[in-house]
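Undergrad: Just to be clear, the model below is a prediction. Sequence and coordinates:
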Amino acid sequence: MTTFVNKLIHKKELFILAMMLEMLHLAIWVDFGSIVSRSFMLSHLGLFLLWQPVWRGDEKLSIENTFLFIVFTLALTLLLNLWLLFAWLILLIGFIGGSVTLDKNERNLYVFALSFVVLELLFACVPELANVKIEQKQIFYLLLPILPIFILFFPGNKPGHQIQMVDFIHSITASMLTSLVSLGSLLIMFINETSYFTALTQTSIAIGSFIICISWLISSQSRFNNVTQLWSSFMLNIGTPLEQWLSELSRFSEKQNEPEEFLEIAVNELLTLSWISGIRWASMDSKGEIGEITRHNTRFITNNLSIDIYTNNMMGGALYVHCNLLVQLVENFYVAKLREKTLTQQTHLKAIYETGARITHDIKNLLQSLQAITSIISHDSSGSSFEVSQQVLRKQLPNLTQRLQLALDKLQTPQDHNIEEIYLKDWLSDVKKRNSHNNITYQEQVNGDPTIPVDLFDSVIDNLLENIQTKQINEPDIEVTISVICNEDIICVMVCDSGSMIPDNISRELLTNVINSDNGLGVGLYQASKYAEKFDYDLKLVSNQHGRVCFELMSNHKSD
C-alpha cells in the first residue's frame, strides 16, 4: 500500500497534466461555448495553475499576479470564443514547447503533450474559425483523448526533481511555427482551392523542409562555416556584444593588480548589461551591492564567488546559460588575480630566502676565515712568528671587513643592493691573498682584463673551497688547483681537487636541488648555481672521478 501511494505521489504532476489536457479536449468538443464547455475550461485553467512552470509550487503569488490570473480566467471562461481559444492554444503551445529539460523521459512527455495541443489547434479550432468542414471529424473527437492517457505511463519525477524554467526563445519559436502552419494551411487552401488536409500537408512539408535546411546550415557539419559563426555569435551575444565585453574585462584585468578591486570593477561592468538591474556579490575577502534590488533574482555560486543577479523579469533558460557564462568568466579572471597575488608574494619570499641563504654562507665563510686567522695566532704562543702573524692580520682584516660590510648591505636592502664589479686580475690577486695560508695551485690563461661580478665569484669560490676543506678532514693530502681562463669569448674559473668522487646519488642533484649531505655539499652550491644564472653564468660539475673532482664557473656571454 505504501509503495502504491509513493508511486501516486511521484506521478502527481503527470496526472495533473493528463487531466488538464483532457479537460481542454472536453471544453472544445462538448458543445463549445455552452455552460458545460465553460465549466470544462474553468477546470482546465485550474489544473493549468497547478501544473504551470512559471511560478514554483512553494512560491507565494503577488497581488498583481493573482489579480491578472483571475481576470484572465474570467475573461477566457465568460467570453469564450474561437479567437480566444486560438490565442490560448498558441500560448499553451509556447508553455509546453518552451520547457527545457535534459531528461529523455521528460522530453518525450512534453512531445506527447505538445502533439496533443497542436492537433487540437489544427483539427478543432482552425477549421471552425475558417468555417471549414472536415470529413470524419468524429474520429479526432474519439482518438485525441487517448494521447493524454499515455502520459500516465511515463515514470514519475525523481526525488529532488527541480521544476524547469520556460525558455523564451523556444516558446516563441514553437508558438510562431504552429501559427504559421495553421494560417499558412488556410491561405494555401483558399488560393489553390484544395482541401484542408491537402493544404495542411503541403504547408507542413514546406515548413519542415525549411527547418531542416536551416538546422543543417547552422550545424558544425555543414560547409557554410560563416553561417554557423553568425548563429553562434548571436547565441553568445544575448544583451551585449560578448567580444566587446571580454575586451573591457581583459583591459581592467591588466590595469588592476588587487583581486578585490578588479572584482568590484567587473561587477560594475556586468551592470552595464541592459537586462541586469542590480547585483549583490560576496567573495572570501569582500562583499558588496550595486544597482537596484528587484524581486527577481538568480544566484550563481562558484568555487570563490557568490553572485546574485537581479532582473526586472524572471530569467529564462537561454539567458541563464548566457549569464552563467559571464559569471564564470569573471570568476576565472578573479582567480587568476588571486594566483598572481599569491605568486608575487611567493616570489618576494623566495628572493628574501635566497638572499638570506647567500648571506648566511658568506657570514659562515667569514667566520671560518676568522677562525683560521685566530688559529695561526693561537699556535704562535711563544711569539716567535709575531711578524708573520701581523702580516697575515694586515692582509686579511681589511678584506674581511669589506666582505662583512657587503653582507650587511645585502641585509639592509636584500633585493636592491648594487652589483659591484671589479677587474678579473684584481679579483684573482685578492683570492691569492685571502688563501695564502692554504696550499692552492693557480693556473692562469688571462688575455685582457674584463670586469666580473665580485659577489658571484667570491660566493662560488668560497663555497667550493669550504667544501674542499671539509673533505680535507678525512683526506688531508688533497691537492687543490684553481684555473682561470679568459679570452675574447669566455671567462672560466675551474676549481679542482684530487680527493674522492662525489657519490652519484648526490652529484645528480647537487646543483639543481637542495640536498642533505655529510661532507659539506648541499644548499651552498645550490644557491651559488641559482645566483650564477642571474648573471648569465653556469656553474657545473665537469669532472667527478677519484683523484679529479672539478667545478667550473663559465660565462654564457662574451667578455668585455
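TA: Yep, it's here.
Undergrad: hey, let's count contacts and neighbours off CA atoms from now on
TA: Noted.
Undergrad: which residues in the stretch 451-560 of the chain form helices?
TA: For the stretch 451-560 of the chain, applying DSSP state H, counting those that start in this stretch gives helices covering 454-472, 504-507, 523-534.
Undergrad: Comparison target below:
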Amino acid sequence: GMAVLLLALSWLWNPRAGFGGLGQITSRYLLSVGLPFEGWAQRLATLAERERDPESFVREALADLHELTWIRGGRWQAARGEGTFGEPAEHALVHSFHGLTLTWQAPRPLTPALALHVRLLSQLLGYFYASKVREQTLREQAYSQAIHDTGARLTHDVKNILQSMKTLIAAADTSTPEDGERLQALMKRQLPQLAARLSQTVDKLKQPAEMDVAQISAHAWWAALQTRYEHDDVQFFAEALDDTPLPQDLFDSVADNLLTNALRKRQREPGIAVEVRLALQPLVSLAVTDSGAPAPEHVARNLFLSPVASDFGLGVGLYQAARQAARVGYRLELPDNQAGRVTFRVQATDSRPQDISAP
C-alpha cells in the first residue's frame, strides 16, 4: 500500500504528459506570493528617494500594501511616532528591526512561506527606516552647525564693532576743548562706517545664506579699512591696487580680528608696531604683522584647527575665520611667529579671482 502511495505521489509531482503536476502548481503558488512582494519592494525604493521624513516614509509604505491580500492591516511604532494601517484582524505577527516595530495582522494564521515574506517585509522597512533616520540626523547636525557658525561669526563682528565704538568713546573722553574740531571730523568719518557695519551684521542675521557672498573692489575696501583704523597708529602698505574683487565678509572679519588682537597685544606690550599689507599679485593676500612676542607653540599649533583658550586674544575668532576662509577659497595661516615679527596672513589658494557666489 505504501509503495502504491509513493508511486502515485511521484507521478502527481512530475507526470509524463498532460497534467502539469503538483510541482508546477507549488511553484506557481510561491511565485504568486512573491510577485506582489517584488512590486511593493520596487515602489518602496521609489518612495525612499522621494520622502525624507522617516515616519512619513513608513506611513506611506504601509498604506501601499493592497496587493498583499494575505495581510489585512496592523500597526507600527518607532521612537518619534506610531500609527496604524489597514484593518484589524485576528491573527498577529510582530517583528522589530532597527528601531521600527511592526505588528502584522492577518485574517488567518500565516503559512511558513508567508511568515517568511512578512519577516522580509519587516527587515526591508527597518533598513529603509534606519537609513532615513540617519539622513535626518545628519541634516539636523548640519543645520545646528550652521547656526553655531553663524552665531559665532556674528558675535565676533559685534565685538569688533563694540571695540571700535569704545575707542571712539575713549578718544572723546580724553579730548580737550582744543581738540573739538579734530574730534568732530573723526566722528563724522567713523560713525557712518560703524552704523553701516552694524547694519550689515543685522542683515547677515536675517539672511545667513547671504554670508560670504558680497564682493568689494580691493581699492574701496582698502580705503575703508584705513579710515576705520586711522586713529590706532597702524601702518598700511599696498602696491598697485585696482578693482580686483575681494570677498568682503571674509576680509572684514579677518582684518578686524587680526587688528583687534594686535591692538590688544599692544596694551600688554606698549610700543610694539602694527602693520597691514595688502597684495594682489601673484596671489591675493592680506597680512597683519606686529613686533611683539610670539604666540606660544601649543597655541600656534592648534590655532586654526580648534577653538583655543588663551590670554592672547586669539581664541575662537581665528578658528571661525579660518573655516570661513576655506569656504571661499582662501587659507588663513601664521607664516612668521618669532620674537619681533608675528605675521598672520589670509591668502587665496588660487591665482584666479574667487567666484564666491557660486553654489
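TA: Cool, the structure landed. These numbers come from a predicted model, not from an experiment.
Undergrad: Just give the TM-score of the two.
TA: Here the superposed chains carry a TM-score of 0.83, computed using TM-score structural alignment, normalised by the length of the second structure; 341 aligned residues with a CA RMSD of 3.2 Å.
Undergrad: Of all the helices of the stretch 451-560 of the first structure, which one is nearest I70 of the first structure?
TA: The closest of those to I70 of the first structure is helix 523-534. By CA to CA, the value is 79.3 Å.
Undergrad: Which part of the second structure matches the closest one?
TA: Mapped onto the second structure using TM-score structural alignment, helix 523-534 of the first structure spans residues 316-327.
Undergrad: In the first structure, what range does stretch 260-273 of the second structure match?
TA: The aligned range for stretch 260-273 of the second structure is 466-479, by TM-score structural alignment.
Undergrad: list the buried ones in the matching stretch?
TA: E466, N467, I468, Q469, T470, K471, I478, E479 (16 or more other CA atoms under 10 Å).
Undergrad: any residues touching that stretch, and which ones?
TA: N365, N439, I440, T441, D497, S498, G499, N519, G520, L521 (CA atoms under 8 Å, 6 or more residues apart in numbering).
Undergrad: Mind putting those residues into TSV with distance to D426 of the first structure?
TA: Below are the contacts of stretch 466-479 of the first structure laid out as TSV (distance: CA to CA, whole Å):
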residue	distance to D426 of the first structure
N365	20
N439	20
I440	18
T441	17
D497	24
S498	27
G499	29
N519	31
G520	29
L521	28
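Undergrad: Quickly name whichever of the residues you listed is closest to F252 of the first structure.
TA: L521 (48.4 Å).
Undergrad: hang on, the earlier thing: relative to the first structure, what is the average displacement of the match of helix 523-534 of the first structure?
TA: Here the mean offset of stretch 316-327 of the second structure against the first structure after fitting is 1.6 Å, by mean CA distance after the TM-score superposition for the first structure.
Undergrad: my read: A79 of the second structure touches G99, true?
TA: Yes: between A79 of the second structure and G99 a contact is recorded at 7.0 Å, counting by CA atoms under 8 Å.
Undergrad: between these two, which one's more packed in?
TA: G99 (14 against 9; other CA atoms under 10 Å).
Undergrad: how far away is that one from S56 of the second structure?
TA: In this view, G99 of the second structure and S56 of the second structure are 15 Å apart by CA to CA, to the nearest Å.
Undergrad: repeat for S144 of the second structure
TA: S144 of the second structure is 23 Å from S56 of the second structure, by CA to CA.
Undergrad: Identify the residue spatially nearest to K425 of the first structure, adjacent ones excluded.
TA: Take K425 of the first structure and drop its neighbours on the chain: the residue closest to it by CA to CA, 6 or more residues apart in numbering is D449, 6.3 Å away.
Undergrad: correct me, but that neighbour touches I422?
TA: No: the pair D449 of the first structure / I422 is not scored as a contact, 9.6 Å apart, by CA under 8 Å.
Undergrad: Can you pull up the most central residue in the first structure?
TA: Nearest to the geometric centre of the first structure sits N332, at 4.0 Å (CA atoms, centre = their mean).
Undergrad: What lines up with that one in the second structure?
TA: By TM-score structural alignment, N332 of the first structure lines up with Y127.
Undergrad: Ok, L510 of the first structure next?
TA: L510 of the first structure maps onto L303 in the second structure, by TM-score structural alignment.
Undergrad: Now do that match: how many residues are near it, please.
TA: So L303 of the second structure, with other CA under 10 Å, has 22 neighbours.
Undergrad: Then T137 of the second structure?
TA: For T137 of the second structure, using other CA under 10 Å, the count is 12.
Undergrad: now do T228 of the first structure
TA: Other residues close to T228 of the first structure by other CA under 10 Å number 19.
Undergrad: That one corresponds to which position in the second structure?
TA: Per TM-score structural alignment, there is no equivalent position to T228 of the first structure in the second structure.
Undergrad: T228 of the first structure and H170 of the first structure: what is the separation?
TA: 19 Å.
Undergrad: One more: L74 of the first structure?
TA: Distance from L74 of the first structure to H170 of the first structure, by CA to CA: 28 Å.
Undergrad: Give me the more crowded residue out of these two.
TA: Each of L74 of the first structure and H170 had its neighbours counted (other CA under 10 Å), and the higher figure belongs to H170 (19 against 13).
Undergrad: what about the strands in the stretch 401-550 of the first structure?
TA: Counting by DSSP state E, counting those that start in this stretch, the stretch 401-550 of the first structure has strands at residues 421-423, 440-446, 451-453, 480-486, 491-497, 537-545, 548-555.
Undergrad: Just say which of these is most tucked in.
TA: strand 491-497 (a mean of 22; mean count of other CA atoms under 10 Å).
Undergrad: for that one, packing partners?
TA: helix 454-472, strand 480-486, strand 548-555 (3 or more CA pairs under 8 Å, 6 or more residues apart in numbering; DSSP states H and E).
Undergrad: Just put these in CSV and tack on distance to K530 of the first structure.
TA: Listed next are these as CSV, based on distance: least, CA to CA, whole Å:
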stretch, distance to K530 of the first structure
helix 454-472, 10
strand 480-486, 21
strand 548-555, 12
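Undergrad: Out of these, flag the one nearest F197 of the first structure.
TA: strand 548-555 (91.2 Å).
Undergrad: Next, the mean deviation of the closest one compared to the second structure.
TA: Strand 548-555 of the first structure sits 1.7 Å off on average (mean CA distance after the TM-score superposition for the first structure).
Undergrad: equivalent range in the second structure for that strand?
TA: So strand 548-555 of the first structure sits over residues 341-348 in the second structure, by TM-score structural alignment.
Undergrad: what does stretch 86-97 of the first structure give?
TA: Going by TM-score structural alignment: stretch 86-97 of the first structure matches no residues.
Undergrad: For K534 of the first structure, the count of nearby residues, please.
TA: Neighbours of K534 of the first structure under the rule other CA under 10 Å: 10.
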